[in-house]
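Peer 1: mind looking at a prediction? Sequence and model below.
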Amino acid sequence: MGGTKINWLEWGSEAFAKAKKEDKPILLDISAVWCHWCHRMDEDTYSDNEVANIINEKFIPIKVDNDKRPDVNARYNMGGWPTTAVLTPEGETIAGATYIPPVQMKHFLEDLYDVYKKDKSEIKNKLSQISRRESIMSLAKIEEVKLNPEIFEDIVDNLVLNFDMEYGGFGIEPKFPSSEAIRLLLLKYRKSKNEQYLKMATKTLLAMYNSEMYDKVENGFFRYCVRRNWTEPHYEKMLEDHAELLRNYAEGYQASKDEEIKKAALGIIKYAQEKLENKEGGFFGSQDADEEYYKLDLEGRKKKTPPLIDKTIYVNWNGKMVSSYLYAFSVLQDTHLKEFALKTIDFVLKDCYSQEGGVCHFYATGKKGMGGLLTDNLYFASALLDAYEIAGEQKYLEKAKELADFMIKNFFDKEKGGFRDISNKHENLGKLEKAEHSFIENSFAARFFVRLYYITDNEEYHKKSEAVLKLLQTMYEYYGIFAATYALSLDFYLNHAMVNFIYSKKDEKSKSLHSELLKAYYPSKIIRMLEVNENKSQIEKLGYDPNTFPAAFVCFGTMCMPPAFNPEKLLGILAKQ
């Protein structure tokens, strides 16, 4: 493990047992392969002889990979990477920081070791007084909550209030992409036809693309920028960011028809194809930060070794990228996007999935890693639904249902109404003893389950979506612009378009109408694919004629429109709502 002078242990029962037996505090280092300052911490601080001696003598050192253990990171991150945290042998946080240079680290370690040895009872008393984030949820009486559509407008207003009118984006600095906020602005534009929201979204998209945040030599986006004007980027390139940004730029192009926004989407795809696609299926996790390399032109880079690509395949990020590839296919009609997305689904199902255990978190060096995380099952299940709507294959819907049932059984919290981030069978070391309820993941779960309900008519999925939305309504105000993901899900639940699409796989008109349905910018549409041969009985049960195809039956709530038999009629219906 990293840090050559330190006897690092892996996160696990052995390390915790050793800390308790020897009565030593734990030094927890959370790092990432793409993180520049994590490498600096290893090279500068953890390679210092005095620092290493203090740690090896007085602490139990544990090193955790952030990407492979998001459950640990969610509970112990001190505001960035690396995270440097000192814990009790039971796993409670005493103190922490991020990057610490060698001289300061010596004082930090000695002081905290003395505090631990001299004031154990005081530390225990203070820790017992600290309220956990779940306490907010425990106060909520979910059964009394009624969903409030006006919250959508409240969250949009907050985005406008925080929008940077000069440079685009939100807040002052540092500047992150804020992908869900951009999606919400685009959705608000579609609903209101108010150009203000479109301008805010496109200003941000173009500002990022034309700034130092975008690699103009090899394509792709860096993770974020330190300065308000999108300068001084942190140079790591992340699969998750590219998945979210590809969706942003694809939707941005749909809404604006701006060719430069389309060019940015194509640049993301080019980067992913050249650097992140695994030929057997799946996307690699990240590319390392290397400021010196990325500041060179093409000729200069040819003389250097490119930054390391982490070839670990993370299922949650792959789920997001599959969804974005499929969405971009519907907009750009590049068949490679669809084919590689479906190839990735097949890869994950083959190597990372079991009906009893759901999907694993990562796959590396021919082996699957740990499982039991909501994030992987949720985003991959959503990708399966996207594949069903685009490819029309029943097998994807069946797998999505399997994962939905798995999530309800293993992650749903009947007491609080939301989904836990770890399964009820997960390890319970340290703060993993208590589950978190991720606001972002629960927001997305509400969207997924309401989609699945309207496709399958399984009332259980509807109940879960409603319960999650009610829970999150009690706390969305705490999340600022990050509440955008809740607004998207709330609006999806309340104002979606349900499309029963009757078609024949062999019919060219069916393919054409389906293509136009996918291409239409209507983010809150749900498509139930009804093939005239495979789903004949279901078509008849719904009251439709299986001999009349292709046909799109669109309903907005309880208001159902006359059938659309051609693209013009279909687009006209969607445009009116």
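Peer 2: Arrived safely, thanks for sending.
Peer 1: for the rest of this, base every contact and every neighbour count on C-alpha atoms.
Peer 2: OK.
Peer 1: in the stretch 351-500 of the chain, which spans are strands?
Peer 2: Secondary structure of the stretch 351-500 of the chain (DSSP state E, counting those that start in this stretch): strands located at 353-354, 358-359, 362-364, 367-368, 497-503.
Peer 1: just say which of these is most tucked in.
Peer 2: Highest mean neighbour count of these: strand 358-359, a mean of 27 (counted as mean count of other Cα atoms under 10 Å).
Peer 1: picking up where we left off before, which one of the strands of the stretch 351-500 of the chain lies nearest to residue 194?
Peer 2: strand 497-503 (20.8 Å; Cα to Cα).
Peer 1: which helices and strands sit right next to the closest one?
Peer 2: On a contact count with 3 or more Cα pairs under 8 Å, 6 or more residues apart in numbering; DSSP states H and E, strand 497-503 meets strand 525-531, strand 551-556.
Peer 1: in a markdown table, list the strands of the stretch 351-500 of the chain along with distance to residue 87.
Peer 2: Putting these into a markdown table (distance: least, Cα to Cα, whole Å) gives the following:
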| stretch | distance to residue 87 |
| --- | --- |
| strand 353-354 | 34 |
| strand 358-359 | 31 |
| strand 362-364 | 27 |
| strand 367-368 | 29 |
| strand 497-503 | 50 |
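Peer 1: out of those, the one nearest residue 568 is which?
Peer 2: strand 497-503 (15.4 Å).
Peer 1: okay, the helices and strands packed on strand 497-503 in CSV with distance to residue 39 and mean neighbour count next?
Peer 2: Shown next, in CSV, are the helices and strands packed on strand 497-503 (distance: least, Cα to Cα, whole Å; neighbours: other Cα atoms under 10 Å):
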stretch, distance to residue 39, mean neighbour count
strand 525-531, 45, 23
strand 551-556, 53, 22
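Peer 1: residue 423: which of these is closest?
Peer 2: Using Cα to Cα, those put strand 525-531 closest to residue 423, at 28.5 Å.
Peer 1: which residues are in contact with the closest one?
Peer 2: 388-389, 392, 451, 454-455, 496-505, 536, 538-539 (Cα atoms under 8 Å, 6 or more residues apart in numbering).
Peer 1: contact partners for the residue sitting furthest away from the middle of the chain?
Peer 2: Centroid-distance maximum for the chain: residue 118 at 42.7 Å, with Cα atoms, centre = their mean. Neighbour list for residue 118: empty [criterion: Cα under 8 Å, 6+ apart].
Peer 1: how close does it get to residue 366?
Peer 2: According to Cα to Cα, to the nearest Å, residue 118 and residue 366 sit 48 Å apart.
Peer 1: ok, and here's another one to check against it:
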Amino acid sequence: TYWPPVDRQGMPGFPKVLEAIYQAWRTNRQNVRQTASQVLGYLSASAGGAPAGGELTGKIADEAVRRLSAQFDPEWGGFGRAPKFPQASVLEFLLRHCRRTDDERPLEMLAVTLDRMAEGGIYDHLGGGFARYSVDDEWLVPHFEKMLYDNAQLMSVYLDAWRLTGREGYRRVVEETADWTLREMRSPEGGFYAALDADSEGVEGKFCVWTAGEIDALLDPEEADLVKLHYGVTESGNFEGQSILHVDRPLTGLAESSGESVTALAERLDRARGKLLTAREGRVRPGTDTKIIVSWNGLTIGALASAGAALGRSDLVDAARIAATLIVDEGIRENGGLARTLTAGQAGGDGMLEDHAFLADGLIALYAATAEHRWLEHAHKLARIIVERFAHTDGPGFFDTGAGHEQLIIRPRELQDGAIPCGNSVAIDVLLSLAHLREDERYSRYVDATLSSLATPMTEHPTAFGRFLAVLERTLADQRQLVLAGGTETAELSAAFMTRYEPFVTLAHAMDGDEGEGWPTLGNRPIPSGLSAAAFLCQGMTCLPPVTSPSALLGHLDAALR
């Protein structure tokens, strides 16, 4: 966890924590030893066999939604009280539940949460991207640290929300967050850095906040007035005498009161934002954690690839491809497993379950976006390593460390999703995708066994099992595969599909000859005579007649899936 250097916002400073540890060891050593022994016993028990399994039905998801509704903040969104974290895994579950059912409650919770976060101070209204969490219920005052993993996940959530609803505000958040990722988090080699600090010049948030006087000095009067009204910048401020930018008065309301069009105000606001961003770049910047963490890069590769394909942004797909190439070329050990980090070109540490699972998930998304089969093959190699080196021998699920990892007090096995999903939930999501593409029942059994063992906790504590619940939604839905045949000629068909939110359809690309060995779903697909590309919507090995145009494909999907 994070300890500030001095006491802050109810958290003790790290020196105080160290002093308390020292005093406890000096004055109460026997109790410390006894507590440590009890904790070790608990950890050993929790890492042992599987809990009792349960039947996997839609009732689990329905009850999870009901419990989330009870925790939901109807005014400001999110679940529970401050401090508020984005909880991207829970939002992804709600998105999939919306798509599978006719339940309107998840969409309402999603809309309020995504709107309020995008309007709040947790979102960077000049440079894009989200801070780690909000210290208040209103998403106004963030802990200003920006994490790569948060932004990768939220990029994916807002992208899927745009695909589902068509709301342009969500698309804007995706593009701005993607642009921030490429502009500020990308290493010269093409990997992505871990985080930006909260502090600059020893003061948290100094890089991001503004005074009314600074706004007036940098902008012309009309621009300054608009920025102050729209973003709630006042003389007194909302954070230690300065202002955190947040949407205080929407442009629609300002247009009504001023008599100007929303378009004219938006253009003026964009000009002003550009000037402020340029001025902000002249400030002392927060520090950057330049580690390239493989798992977090896996999240980012998947988010950028999917966003680029859906939005027609080839630069985002290219960035995902370059990052994937870097990790595959430099982050794979001699035994085929992954390193944990890349720093200054040096691989460090043994890759954990999450590194293998997150990267495999990202590579599957990159494969879907590019039709480059090498990424699918790399993902499958990682999946085999997960099964061979991380699988629990006495129960379902996977350990966090591989079989050859250095010996720890216990071999850890995380089975709850937090700020990032746990390795287990992403691993079974990957295995489910590969099970459908390879017709491999062994992978499906890992998925079912792991979910079954968590049936009760998923129901009772949904905020801790968001990604597991999202995988459950896939098992409850009628899974299909969309196989595109025709090589590069399939680009229009692929682009049409990628604009749709279809979490229960796995996009794949047909393989010719020996290339398709082991991928029965992707074997040779005959294209109708006289045409260069076709799309086959399949369920298992049974496929509907092919369609050859984007409009026909979308009609095909509507008829089959709705």
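Peer 2: Okay, I see it. Remember, it's a predicted structure, so these values are computed and weren't measured experimentally.
Peer 1: TM-score for these two?
Peer 2: Scored against TM-score structural alignment, normalised by the length of structure 2, the superposed chains reach a TM-score of 0.78; 482 aligned residues with a Cα RMSD of 3.0 Å.
Peer 1: on that earlier part again, just put the helices and strands packed on strand 497-503 of structure 1 in a markdown table and tack on distance to residue 343 of structure 1.
Peer 2: Output for those, formatted as a markdown table (distance: least, Cα to Cα, whole Å):
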| stretch | distance to residue 343 of structure 1 |
| --- | --- |
| strand 525-531 | 21 |
| strand 551-556 | 28 |
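Peer 1: out of those, which comes closest to residue 112 of structure 1?
Peer 2: For residue 112 of structure 1, the closest of these is strand 525-531, at 54.6 Å, according to Cα to Cα.
Peer 1: measure the mean distance from that closest one to structure 2 post-superposition.
Peer 2: Strand 525-531 of structure 1 differs from its equivalent in structure 2 by a mean of 1.9 Å after superposition (mean Cα distance after the TM-score superposition for structure 1).
Peer 1: beyond that strand, next helix or strand please.
Peer 2: helix 536-541 (DSSP states H and E).
Peer 1: in terms of secondary structure, what does that next one contact?
Peer 2: Using 3+ Cα pairs under 8 Å, 6+ apart: helix 536-541 of structure 1 touches strand 525-531.
Peer 1: centre of the chain versus the strand it packs on, how much separation?
Peer 2: Counting by Cα atoms, centre = their mean, to the nearest Å, strand 525-531 of structure 1 is centred 25 Å from the centre of its parent chain.
Peer 1: and for stretch 154-165 of structure 1?
Peer 2: 22 Å.
Peer 1: structure 2: matching residues for that one?
Peer 2: The aligned range for stretch 154-165 of structure 1 in structure 2 is 63-74, by TM-score structural alignment.
Peer 1: what's the answer for stretch 258-277 of structure 1, then?
Peer 2: Aligned by TM-score structural alignment, stretch 258-277 of structure 1 falls on residues 167-186 of structure 2.
Peer 1: ok, stretch 63-77 of structure 1 next?
Peer 2: Counting by TM-score structural alignment, stretch 63-77 of structure 1 sits on no residues of structure 2.
Peer 1: stretch 197-208 of structure 1 now?
Peer 2: With TM-score structural alignment as the criterion, stretch 197-208 of structure 1 aligns to 106-117.
Peer 1: what about that stretch, how far off from structure 1?
Peer 2: Averaged out, stretch 106-117 of structure 2 is 1.8 Å away (mean Cα distance after the TM-score superposition for structure 1).
Peer 1: show me what counts as buried in that stretch.
Peer 2: 106-107, 109-110, 112-114, 116-117 (16 or more other Cα atoms under 10 Å).
Peer 1: and for stretch 170-185 of structure 2?
Peer 2: Buried residues in stretch 170-185 of structure 2, counted by 16+ other Cα under 10 Å: 170-182, 185.
Peer 1: repeat for stretch 308-317 of structure 1
Peer 2: Of all the residues in stretch 308-317 of structure 1, those buried under the rule 16+ other Cα under 10 Å are 309-317.
Peer 1: of all those, which two lie farthest apart?
Peer 2: Within the buried residues of stretch 308-317 of structure 1, 309 and 316 form the most distant pair, 17.8 Å apart (Cα to Cα).
Peer 1: any idea what residue 224 of structure 2 aligns with in structure 1?
Peer 2: Checking TM-score structural alignment: residue 224 of structure 2 goes with nothing.
Peer 1: tell me where the stretch 1-150 of structure 2 has helices.
Peer 2: Ranges of helices in the stretch 1-150 of structure 2, per DSSP state H, counting those that start in this stretch, are 14-27, 29-46, 58-71, 88-100, 105-119, 148-165.
Peer 1: now these as a markdown table including distance to residue 496 of structure 2?
Peer 2: Below are the helices of the stretch 1-150 of structure 2 laid out as a markdown table (distance: least, Cα to Cα, whole Å):
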| stretch | distance to residue 496 of structure 2 |
| --- | --- |
| helix 14-27 | 52 |
| helix 29-46 | 46 |
| helix 58-71 | 30 |
| helix 88-100 | 18 |
| helix 105-119 | 24 |
| helix 148-165 | 11 |
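Peer 1: quick check: which of those helices is nearest to residue 415 of structure 2?
Peer 2: Of all the helices of the stretch 1-150 of structure 2, helix 29-46 comes closest under Cα to Cα, at 9.8 Å.
Peer 1: just the angle between that closest one and helix 14-27, please?
Peer 2: Calculated by axes from the mean of the first three to the mean of the last three Cα atoms, to 10 degrees, helix 29-46 of structure 2 forms an angle of 110 degrees with helix 14-27.
Peer 1: what lines up with residue 499 of structure 1 in structure 2?
Peer 2: Using TM-score structural alignment, the equivalent of residue 499 of structure 1 in structure 2 is residue 481.
Peer 1: residues in contact with stretch 175-183 of structure 2?
Peer 2: Contacts to stretch 175-183 of structure 2, defined as Cα under 8 Å, 6+ apart, come from residues 127-130, 148, 151, 155, 192, 304, 316, 319.
Peer 1: now the terminal residues of stretch 519-527 of structure 1, how far apart.
Peer 2: 13 Å.
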